[in-house]
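Chemist: Okay, here's the prediction I keep looking at, along with the sequence it came from:
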Amino acid sequence: MTKDKDPLSENDSGNAAYPLPDSPECPFCGGTETHLENPFGSVLSVAQYYCRRCRTIFEWIKRDNGMR
């Protein structure tokens, strides 16, 4: 059995060419104190982030952010 030389980071979407952002802007309050909650949300094309400022989980659409 072989192992990958460079395992994917925690905030990666599974495609090394299109990593997920560390702190996208919250669509509710505009804050940037956000962190990745889950690289896959309700569907594979979104990631879930948590905003520490307004304490809200929001989904970030991968396709609309350069992931075509």
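Modeler: Yep, it's here.
Chemist: going forward, measure contacts and count neighbours with C-alpha atoms only.
Modeler: Will do.
Chemist: which SSE is L36 in?
Modeler: Following DSSP states H and E, one finds L36 within strand 34-38.
Chemist: And I57, by the same measure?
Modeler: Using DSSP H and E, the element containing I57 is strand 56-61.
Chemist: Structure two is appended below for comparative analysis:
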Amino acid sequence: MLTEPLTAAERRILKLLPTSTYQQIAATLFISRSTVKTHLRSLYQKLGASSRSEAIQRAVDLRLL
């Protein structure tokens, strides 16, 4: 269970997280790398994750990926 719902931006970034670098995510979504990091910080918090791999696994467990 998530602590709160993911925003549309967080969902877009989460979808790209398993296969893309931060720079690739930024380029794909036409946003800055800094914006990607900001959304990821919030995403990790909502998923209760402290790393990229943990966030991906948690998202898979919650059927978000």
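Modeler: Structure's in. What do you need? None of the values given here were measured: they were computed from a predicted structure.
Chemist: Can you give me the TM-score here?
Modeler: In this superposition the chains share a TM-score of 0.28, using TM-score structural alignment, normalised by the length of structure 2; 34 aligned residues with a C-alpha RMSD of 3.8 Å.
Chemist: Return the set of buried residues in the strand holding I57 of structure 1.
Modeler: Of the residues in strand 56-61 of structure 1, those with enough neighbours to count as buried (16 or more other C-alpha atoms under 10 Å) are 57-61.
Chemist: on contacts alone, who are the packing partners of it?
Modeler: Applying 3 or more C-alpha pairs under 8 Å, 6 or more residues apart in numbering; DSSP states H and E, we find strand 56-61 of structure 1 packed against strand 46-51.
Chemist: just checking, what packs against the strand it packs on?
Modeler: Counting contacts by 3+ C-alpha pairs under 8 Å, 6+ apart, strand 46-51 of structure 1 packs against strand 34-38, strand 56-61.
Chemist: would you turn those strands into a markdown table with distance to Y49 of structure 1?
Modeler: Below are these laid out as a markdown table (distance: least, C-alpha to C-alpha, whole Å):
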| stretch | distance to Y49 of structure 1 |
| --- | --- |
| strand 34-38 | 4 |
| strand 56-61 | 5 |
